[in-house]
Every structure is written in structure tokens, then in C-alpha cells.
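# Just to be clear, the model below is a prediction. Sequence and coordinates:
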Amino acid sequence: MLEKNQNLRSLHIGECEKLSHLPDELHTLRLLEELTLENCPSLEFIPITTQSQGMPCLRKLKIENCEKLSSWPSGLEYCTSLQELDIENCQNLRYLPVDGLQTLISLEELTLFDCPNIEFIPITTQSQSMPCLRKLKIQNCEKLSSWPNGLEYCTSLQELRIENCQNLRHLPVDALQNHVSLEELYIEDCTNLEAIPSLDNLTSLRELSIWGCDGLTSLPSGLQSCTSLKKLTIGKFHNLISLADVDVSRLQSLFYLQILDCRKLKYLPTGLRSLTSLERMIIGKFWEELDSFPAFELPSQIRELDITGWPKLKSLPQEIQHSTTCLEKLIIYSFDSMEALPEWLGNLSSLIRLNISDCKNLMYLPTIEVMQRLTKLETLRISRCPRLAESSAKEGVPEWHKISHIPNIRGN
């Protein structure tokens, strides 16, 4: 049948539960540009091409939910026009080409997602690299035990995601040194990773996320060199105690900062006040033995602040009261021991939205005079604060008169 469709440019084979083999004539589709194979749980073998006759026009290949597939598509190395390769949820896939993928000289995007039995990823060698590779995503490959071999030679890389690779422990010291074009770096949920190499040369980096890496006790060195950084996410570090040795003052392009869920953290970075571009900050859920929030500097131009507490905290951090001219959105979450909001809340004259959530002992808002000074406040949301909700839910109850002038009041 395939020999009668020589002009076919796109082929999608899916939802074929009993399909175990593809036809050997697949390689005769010499004009094929896109091939998708998905939800074929019995598929064991994919004959893409042969050395003598291949698919010279194939640009995009996606293989998804083919549970029995255990080997790399045969002849794929001869598809030198391939630009996108996406392999997802192939539970039995164990082996990639021993010689690496360097023959895929046009490859720009490579995704390996939910392939838990892959242990080793040979990308390339020094003698022959992948000059076009821009995006590499490796996610949910639980047995992966080493950094992709030869990745340091892919100097055009712009986006790198390594996520939920539980067996990954060590990275080469120079793993990131050649990636001067890298713009996005995500290393997340690699719980046994012990260290991340220096970021010294990542001057083009715009987004950095290090999340859920319990084996780390410190951030990688060289963060101050990432002067193009706009978004920084740090979180779920259960062995990180201090960030006091991290000076972020050179990150003048930083727009978004998140430091969240670090259960032993006692000290925050220095230099925050000097970040003139920082407008949104998410911070909190630190060491539960602290009875006050760690001291930190809040930039005067901050517009959105989400702050999360823990059971022993009885008050909001004092630093917030100095954000009088720009702060438009304030989210207060999980300050369990706080019974009243501070009177200095009235100094936040630019506040438009105030969310208060999961503060189970909170009973009192500031005085009516203070609340009426918040002339720009349009939305107040009170969620899962049972004691405050009872007293402010309707007219005639003690706290209602303090907020009845606010146009939009929400709660549950």
C-alpha cells in the first residue's frame, strides 16, 4: 500500500492496540516530512530507513505511548534532515545508539519524556557534534545515571531541561562551560543530585530553575555572572540552610524571583534591594523552628509579593511596610499563629489586590481608618481563614464595617 503513496508528506498512526510491526516499505516514503506514532502499545520495532534508501525529507518524528518498544528506530541515523525528535512514554525503551546521535546534524529539538529505563544518553562526540541542537528536554527518566555524553559540544544549545531523573548524582565539572548561548536551564526533581557545576559562562541565561534537588546543600557558583537572568526559581531544597553567601546585586535584569519551600533555610541572599528590575517575588515556607521571618531586602519597585509562612510565625515581615509606592498585589499564605494584620498595612497606598489564605488563627483586620487609607484596593479575598471569615462575612459582624467599602470581596 505504501508504494502507492509516494507523495505522502505527513503520516499519523495512532490508537492501534494490536499493531506490533510497521511495514518494511516505510523507507520508500522519500518525501515524508512528519511521522507520528502514538498509542500503539504492542509496537515492538520501527524500521525507519536503511543506509541505501532513506527518508531524506523527514523533519519531525514523534513516538508516544508505545510501551513495548525496546529499541531505537532502525536507520534513524540516516535521516540527516530531522529537526525535531520527540519520544514520550516508551516504558520499555532502554538503548539509544551506541555511537550517539551526531549524524542527526540538522536536529534542533530532542525530547525524551517518561522513558524510565534509559540509563545512558550518548549525544555526540568531540569529532562530530550536533551544531543545530537548540532544545534538549529529558524528563521522567528515572534510571538515567549520568549527564548526556558529549552534550558539552552542542554549543548552540538554548534550552536545557533535566527533570525527575532520580538516579542522576554527578555532573561533570565542565558540564555547562561551553553553553554560552544557553537561555533557559531547568534542573528539577533530581533528588539525589549532589552538585551543579559553575554557571560562570552562562551570560545569555534568562531563566534558571533549580527545584526539588534535596541532595544539594548550596546553589551552584557563578550565579552572579548570569547578568541576563530575568527569572530565578529556587525551591523544595530540604537540605539548604543558608543563602547568605549569595550576592544577587549584579542580576540587574531579574524580573521574577521565587525562593520557596526550603525547610531548613535560615538566611536569604544579599543584594536584593539593588535589583531595579525585580517586580514579582514569591518567598517563604522556610525552617519551621523560626519564630520570625528571615531578614531580607525588598526592592522599592516590587509590584507583586506572595509570602508564605509556617506554624510558629506570628507576624508578617516588617520589610513589606516599606513597599509603599509600587506594591499592587499582596498574597499572604499560611501564617498560622498570626491573629491580627499589622496597622502598617495602610501604608501600602498602591495596593489593588489583597489575598489572605490559610491563616487559621487570624481574627482581626487593621482599624477602619487604616483600611480606608487603601484607596486603590479593589479586591479582597479571604480563603480558608475560618476565624476571620466568620467575623467579616456579612454586615453587622465586628470586622465587616472595615471592608464594606471594597468593591470586590471574595471568600469561602
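That came in fine, so what should we check first?
# From now on I want contacts and neighbour counts done on CA atoms only, so please keep to that.
Noted.
# Now do the residue lying closest to residue 196 once chain neighbours are set aside against residue 208, distance only.
Excluding the flanking residues, the one nearest residue 196 by Cα to Cα, 6 or more residues apart in numbering is residue 220, at 5.4 Å. Distance, residue 220 to residue 208, by Cα to Cα, to the nearest Å: 11 Å.
# quick one, which of the two is more surrounded?
The neighbour comparison of residue 220 against residue 208 (other Cα atoms under 10 Å) goes to residue 208, with 21 against 15.
# Let me see the contact set for that one.
When contacts are counted by Cα atoms under 8 Å, 6 or more residues apart in numbering, residue 208 touches 184, 185, 186, 229, 231, 232, 233.
# Next step: the residues you listed restricted to helices.
Among the contacts of residue 208, DSSP state H puts none in helices.
# and residue 101, how many neighbours?
The local packing of residue 101 (other Cα under 10 Å) involves 21 other residues.
# Look at it and tell me its secondary structure.
coil (DSSP: H, G, I helix; E, B strand; the rest coil).
# next, the one to line up against it:
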Amino acid sequence: MLGMNDWCVDPSCGNLGENVDCCSLTYFSLSCSRLTSIKLQMWNLPALEELQISRCQFLKSIIGQSGQVLRSTSGSRAFPSLISLTILSCSKLWTIDDLLAEEYLPAIERILIESCGSLWSLPDERFGNISSLRDLRITDCRRLSWKKGFLLPSSLQSLTLNNCGDISAWVPSCLKNLASLVTLRICMCRHITSIPGSLWTTNLTSLENLLIWSCPDIVSIGGENAISEIQNVSIQWCYKMEDLKQPVVR
């Protein structure tokens, strides 16, 4: 069993994702060109606070066993201390559903998923159960399907949705319980047509930063008066929008 606090793995590591056991590791950066899968039942990292999986170009899946959350041999949760999770530029990755179970990540505060072009599903209905989540960013994952819904926890303070598949069926409904949200970024999201003006003043009462860019189908967000109380606003390149003259920058 390893006893280090920080661990970075280079691209020649082999299929290290098969077995990682370290009782004191707090930071783990994994970038491995040979890695094809990560089997969570083989990982035991009880002290891990930050996990970054990046540029694993042949990684296809991050899975548990039969869809069930597994526990380590000591009986503790798989990642009881994990605060920050980043998955970046894993072009062939298609599923991470098991990893995002609340039972795996009881303390998670930040989730960033970016540039995973083959990713087709997220456990959309589970996000709403992660009561510790503060920051969620999903960027450049254009094949994502949200057929099961998109629920978000009321604890969320920052949300970025950028080119992440068709979420139009769940916007604005997914935003209605986010009274703690401070920052909202919506970019390159097709098929969203409108956000009612009442949302900004009734539901998103803590919002200070609003960015809406390059949403080609959005027609209305309620007009200038609806967003007048938001301190920092940037709305640009939404060419069908009728109730605002763009760009809006303040």
C-alpha cells in the first residue's frame, strides 16, 4: 500500500486503472494513453480529495460491478473524502454512470466533465441527490442524451452547460430550485427557445453572474427588466433573441 499524498501518472503507465490502493493519497492525476477501463471495485483511496482523469485517449468506461456501488475491503465508501472530480479530454469514454453515484461521492463539491466527445449518458437523475455539490461544469460533450431528465441539487452555486447535448426539455425546469446559484453559463446549447423572465426574480434570487452565448434557437429570456438585478451579464450571438438588443455586457 502506497503512503504518498500526491500522485501524477504519465502516459506510459500501462493499465493502472485495474488496481489502485493507497490509504493516504489526497491528490491523484491520471493521464494514461494505454488505459482502456477503470474498475472502481479495484480502487481504494479513502483519503483522496481531488481526482483528475485527463487525456486517456483509449479509456472507454469507468464502471462498478453490475451497476452496484462497491465498498473497499475495510467497509468504507470508495471515495469518502473526494471533493473535486475532473474528467478531461477522454475522447472515447462513453459511460461514467457508476462513478457519479451519490454513494461513491458523499462529499463531492465540484464536478468538471469536458471534451469527452463519445460520452452518451450521465446519471442525470442522480445529480439532484448530491447534496454537497457546489460547482457543476459540463463542456463539449455534444453526444450526451438527457432522456431520463436533468435534476440539480439546491446546493449548487455555479453551473456551466456548454455544448452538452439537447437539454431543451429540461430548461428552465432544472433551474427552478437553484436559490443558491451565483453563476450560470449556458453556451452553444441548441433547441432551448425561452427562459421565462419570472425565473430570474423568483427562483434564481442569488444569481450574480449570467452568461448566455451562441444559443441559436433562444428567442426570449424575459427582456431587460427581468435581468436588471443581475450584476454581471454577458449575452451574445443568440441571433433569434427578440427581447434584447445584443450584445448585452455589464
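Perfect, thanks for sending it. None of these values were measured; they are calculated from a predicted model.
# Next, the TM-score between them, please.
Overlay of the two chains. TM-score (TM-score structural alignment, normalised by the length of the second structure): 0.81; 235 aligned residues with a Cα RMSD of 2.8 Å.
# thinking again about what came up before, from the contacts of residue 208 of the first structure, which single one is nearest residue 120 of the first structure?
Closest to residue 120 of the first structure out of the contacts of residue 208 of the first structure is residue 186 (19.3 Å), distances taken as Cα to Cα.
# Contacts only, for the corresponding residue of the second structure for the closest one.
Correspondence of residue 186 of the first structure to the second structure, assessed by TM-score structural alignment: residue 160. Going by Cα under 8 Å, 6+ apart, residue 160 of the second structure touches 136, 137, 138, 139, 184, 185, 186.
# I'd assumed residue 182 was in contact with residue 157 of the first structure.
Yes: counting by Cα atoms under 8 Å, residue 157 of the first structure does reach residue 182; the two are 5.6 Å apart.
# contacting residues for the aligned partner of residue 60 of the second structure in the first structure?
Under the alignment (TM-score structural alignment), residue 60 of the second structure pairs with residue 94 of the first structure. Residue 94 of the first structure is in contact with 70, 71, 115, 117, 118, 119, counting by Cα under 8 Å, 6+ apart.
# Repeat the analysis, applying 6 Å as the threshold.
Applying Cα atoms under 6 Å, 6 or more residues apart in numbering, we find residue 94 of the first structure in contact with 70, 117, 118.
# residues near the last one, how many?
For residue 118 of the first structure, the tally of surrounding residues (other Cα under 10 Å) stands at 22.
# ok, it - contacts?
Neighbours of residue 118 of the first structure in contact, by Cα under 6 Å, 6+ apart: 94, 143, 144.
# Spatially, what comes nearest to the first one if we skip its sequence neighbours?
The reference is to residue 94 of the first structure. residue 118 (4.6 Å).
# Now which residue in the second structure aligns to that neighbour?
In the second structure, the residue paired with residue 118 of the first structure is residue 93, using TM-score structural alignment.
# distance of that match from residue 87 of the second structure?
Relative to residue 87 of the second structure, residue 93 of the second structure is positioned 10 Å away (criterion: Cα to Cα).
# Over to residue 94 of the second structure?
Distance from residue 94 of the second structure to residue 87 of the second structure, by Cα to Cα: 12 Å.
# One more: residue 6 of the second structure?
18 Å.
# and the counterpart of residue 23 of the second structure in the first structure, what is it in contact with?
The alignment partner of residue 23 of the second structure in the first structure, by TM-score structural alignment, is residue 56. By Cα under 6 Å, 6+ apart, the residues touching residue 56 of the first structure are residue 79.
# SS state for residue 56 of the first structure?
With three-state DSSP as the criterion, residue 56 of the first structure reads coil.
# thinking again about what came up before, ok, the residue nearest to residue 196 of the first structure - contacts?
196, 197, 198.
# burial count for the first one?
Spelled out, that is residue 196 of the first structure. Neighbour count of residue 196 of the first structure, defined by other Cα under 10 Å: 21.
# Same question for the second one.
Using other Cα under 10 Å, residue 197 of the first structure has 17 other residues around it.
# ditto for the last one
Neighbour count of residue 198 of the first structure, defined by other Cα under 10 Å: 18.
# Give me the nearest residue to it, chain neighbours excluded.
residue 221 (4.9 Å).
# Where do the strands of the stretch 101-250 of the first structure begin and end?
Counting by DSSP state E, counting those that start in this stretch, the stretch 101-250 of the first structure has strands at residues 109-113, 135-139, 159-163, 184-188, 207-211, 231-235.
# could those strands go into CSV alongside distance to residue 47 of the first structure?
Output for these, formatted as CSV (distance: least, Cα to Cα, whole Å):
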stretch, distance to residue 47 of the first structure
strand 109-113, 19
strand 135-139, 24
strand 159-163, 29
strand 184-188, 34
strand 207-211, 38
strand 231-235, 42
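# closest one to residue 391 of the first structure among those strands?
strand 231-235 (35.1 Å).
# Name the SS class of the match of residue 60 of the second structure, please.
With three-state DSSP as the criterion, residue 94 of the first structure reads coil.
# Could you check how far it is from residue 111 of the first structure?
Applying Cα to Cα, the value for residue 94 of the first structure to residue 111 of the first structure is 15 Å.
# ok, now residue 330 of the first structure?
Using Cα to Cα, residue 330 of the first structure is found at 38 Å from residue 111 of the first structure.
# Check the spacing between the match of residue 60 of the second structure and residue 408 of the first structure real quick.
Distance, residue 94 of the first structure to residue 408 of the first structure, by Cα to Cα: 56 Å.
# cool, residue 79 of the first structure as well?
59 Å.
# So between these two, which is more surrounded?
residue 79 (23 against 13).
# Kindly check the end-to-end length of stretch 44-56 of the first structure for me.
Start-to-end span of stretch 44-56 of the first structure (Cα to Cα) is 24 Å.
# can you map out the helices along the first structure?
Secondary structure of the first structure (DSSP H): helices located at 368-373, 386-392, 400-403.
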